[in-house]
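Engineer: Fold the following and give me the result.
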Amino acid sequence: MSAPHEKRERNDVHSLIGAYVLDALDDIDRAAFDRHLRDCDVCRLEADELFEVTARLADGAWSVPPPRLRDNVLAEISNTRQLPPAVPPRPRAQDRSRRGLRLVAAAAAVVAAAGAGVAVYQVQDSRVRDAQSRLEAARASEARVRSILGAPDVQTRSGELRSGGRVTVSSSRLQNAGVIMLTADSAPAAGRVYQMWTIQSGAPTSAGALREGQSAAVQVVEGLPAMSNVGITIERAPESPQPTAPLDALVDLA
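Structural biologist: So this is what the prediction gives:
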């Protein structure tokens, strides 16, 4: 009878990518996934993207203010006496003026503190939600890539980049989608980016552009089986509405 880790390594090692990136694997599973990454370009690229997202999530260590910060500060405003006693001694006009200014300043400081606390909380909460959304999108993309590459009718074709590197296109009619995997030897010169195109009846449509300095990407393209070609060009950043000749690579899907 096979050990549980051996069974996992054979059957669903791809599913370990999320836990691997979050450093949540035990030593045996991590070793198994390390071996898998040496042979699986898709998982390796997905892992790189997930590492980037989680790095942004942890960027600039910060802490969320206590949930009751706003309530506590506003409570202090209501508890701070801003009116004189019921029967006060009659102050001089100059004293009344100074005391009024102090009360106004104190109230303003408390209100400012409350506003600042709420603003900081909102900004930090927005950062968390944004990073979580990117992580969820990366996980959804990973699942979509896996479903396409695992389809029984998937067909894979590839071509060389003139600038050095390789583009691989996997397409499934059952999934009505495909995956473009671009791995260049290096990124284009400053101000230039790789851009992917789908071509049907001679008409090109952008399938997305890489960022400046980026040399590898995995891109899901819905409806790819209806296309005749996939092309790669080098364009001015951030991207071009039309491909610039000559093509850096052209993959025939027919």
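Engineer: Could you use CA atoms for every contact and neighbour count after this?
Structural biologist: OK.
Engineer: Report the secondary structure element holding residue 7.
Structural biologist: helix 4-11 (DSSP states H and E).
Engineer: Can you give me the buried ones in that helix?
Structural biologist: Neighbour counts over helix 4-11 (16 or more other C-alpha atoms under 10 Å) mark 8, 9 as buried.
Engineer: And this one, please, so the two structures can be compared:
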Amino acid sequence: MKTKNMLIGGMSLALVACISVGATLAYLSDTTGTVQNKFQMVTNGIVLNLQETAKDGAGYDVYTAKLEDSQLKKDQKVTDTTTGETLNANNAGEIVGFIYENIQPGAILQKDVKLSIGQQGTTTVSSWVFACMENSNGANMTVTVNPQNWKVVANDSEKHKTLYLYQGTLASAGDNNQKYIPEFENVKELPSLFTTVEVPAATQPNASFNDIIVSGYAEQAEANTYAAAYANALNHFGMTADEQ
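Structural biologist: The predicted structure follows:
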């Protein structure tokens, strides 16, 4: 009789143990709302402009783009109002260059070629700024570039092109010892690339000259390297750097 009672008691304890284990499976839980992350690429992160002026009495004619549409696409071909030749311009009526006539040997032609970067009311990302000058006139026409602000970083003697990198006071950060312009607001005008073009005194009166062509290129510095920006600038201008 006592043995039977002990068996029933053991079964009761086992049943309680099972109920106890089952109770531990009820976890605490809760839910939250959602957070939506939106991603948008920067627009107009770099706006680069090239302008050219000449001083009064320098003996030049101004030629401008001639089109009715005031918002031309970049590098669209237009017709020069003075010479009839085909030119590139961004806007109708925009000055796209100067024509110098009746140049005398030894003349110093006044010029002011400069780049500006940025746009009013916007932020320009950190960037390297390059300028390319093509001058196939050789010794017949000397252009002295501002060395305090523009550093020669490549020459392509076959195509008569020189690549310059802006290294003036506006450029304060750097990579690989090459400074770039840090992020800023609105517009910054960079110092002139050059201000004069000199015709040597020994130049023959009937000498002919080729156009001097200047253009600019800027590339972001963040998440980038100077080596990559330099390679892209060479590619943009169709240059192959001479071996140093």
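Engineer: TM-score for this pair?
Structural biologist: Overlay of the two chains. TM-score (TM-score structural alignment, normalised by the length of the second structure): 0.24; 100 aligned residues with a C-alpha RMSD of 6.0 Å.
Engineer: I'd like the next helix or strand past the helix holding residue 7 of the first structure.
Structural biologist: helix 17-21.
Engineer: Show me what that following helix is packed against.
Structural biologist: Where contact means 3 or more C-alpha pairs under 8 Å, 6 or more residues apart in numbering; DSSP states H and E, helix 17-21 of the first structure is packed against helix 27-39, helix 41-57.
Engineer: could you list every residue that touches residue 8 of the first structure?
Structural biologist: Counting by C-alpha atoms under 8 Å, 6 or more residues apart in numbering, residue 8 of the first structure makes contact with nothing.
Engineer: what's the spacing between it and residue 30 of the first structure?
Structural biologist: 12 Å (C-alpha to C-alpha, to the nearest Å).
Engineer: do the same with residue 44 of the first structure
Structural biologist: Distance of residue 44 of the first structure to residue 30 of the first structure, given as C-alpha to C-alpha: 14 Å.
Engineer: What of residue 107 of the first structure?
Structural biologist: From residue 107 of the first structure to residue 30 of the first structure the distance is 57 Å (C-alpha to C-alpha).
Engineer: same check, this time on residue 229 of the first structure
Structural biologist: Applying C-alpha to C-alpha to residue 229 of the first structure and residue 30 of the first structure gives a distance of 38 Å.
Engineer: Next: residue 139 of the first structure.
Structural biologist: In terms of C-alpha to C-alpha, residue 139 of the first structure sits 19 Å off from residue 30 of the first structure.
Engineer: Quick check: longest helix in the second structure by residues?
Structural biologist: Of all segments of type helix in the second structure, defined using DSSP state H, the longest is helix 2-23.
Engineer: Flag every buried residue along the helix or strand following that helix.
Structural biologist: Downstream of helix 2-23 of the second structure, the first helix or strand assigned by DSSP H and E is strand 48-53. For strand 48-53 of the second structure, a neighbour-count test (16+ other C-alpha under 10 Å) marks 48, 50, 52, 53 as buried.
Engineer: which residues touch the last one?
Structural biologist: By C-alpha under 8 Å, 6+ apart, the residues touching residue 53 of the second structure are 111, 112, 113.
Engineer: now the first one
Structural biologist: Under the criterion of C-alpha under 8 Å, 6+ apart, the contact partners of residue 48 of the second structure comprise 115, 116, 117, 118, 216, 217, 218.
Engineer: now with 7 Å?
Structural biologist: Each residue near residue 48 of the second structure by C-alpha atoms under 7 Å, 6 or more residues apart in numbering is listed here: 116, 117, 118.
Engineer: Next one: it from residue 236 of the second structure, what distance?
Structural biologist: Per C-alpha to C-alpha, residue 48 of the second structure is found 14 Å from residue 236 of the second structure.
Engineer: ok, now the third one?
Structural biologist: Here the criterion is C-alpha to C-alpha. By it, residue 52 of the second structure lies 21 Å from residue 236 of the second structure.
Engineer: any idea which element residue 235 of the second structure lies in?
Structural biologist: helix 226-236.
Engineer: For that helix, name the packing helices and strands.
Structural biologist: Of the remaining helices and strands, none touches helix 226-236 of the second structure by 3 or more C-alpha pairs under 7 Å, 6 or more residues apart in numbering; DSSP states H and E.
Engineer: Which helix or strand lies directly C-terminal to the helix or strand harbouring residue 186 of the second structure?
Structural biologist: Residue 186 of the second structure is part of strand 184-189, with elements assigned from DSSP H and E. Once strand 184-189 of the second structure ends, the next helix or strand along the chain (criterion: DSSP H and E) is strand 194-198.
Engineer: and the angle for that next one with strand 48-53?
Structural biologist: 50 degrees (axes from the mean of the first three to the mean of the last three C-alpha atoms, to 10 degrees).
Engineer: Can you name every helix or strand that strand 194-198 of the second structure contacts?
Structural biologist: Here strand 194-198 of the second structure touches strand 108-124, strand 142-145, going by 3+ C-alpha pairs under 7 Å, 6+ apart.
Engineer: Could you count how many residues lie near residue 130 of the second structure?
Structural biologist: As a burial measure, residue 130 of the second structure scores 24 neighbours (other C-alpha atoms under 10 Å).
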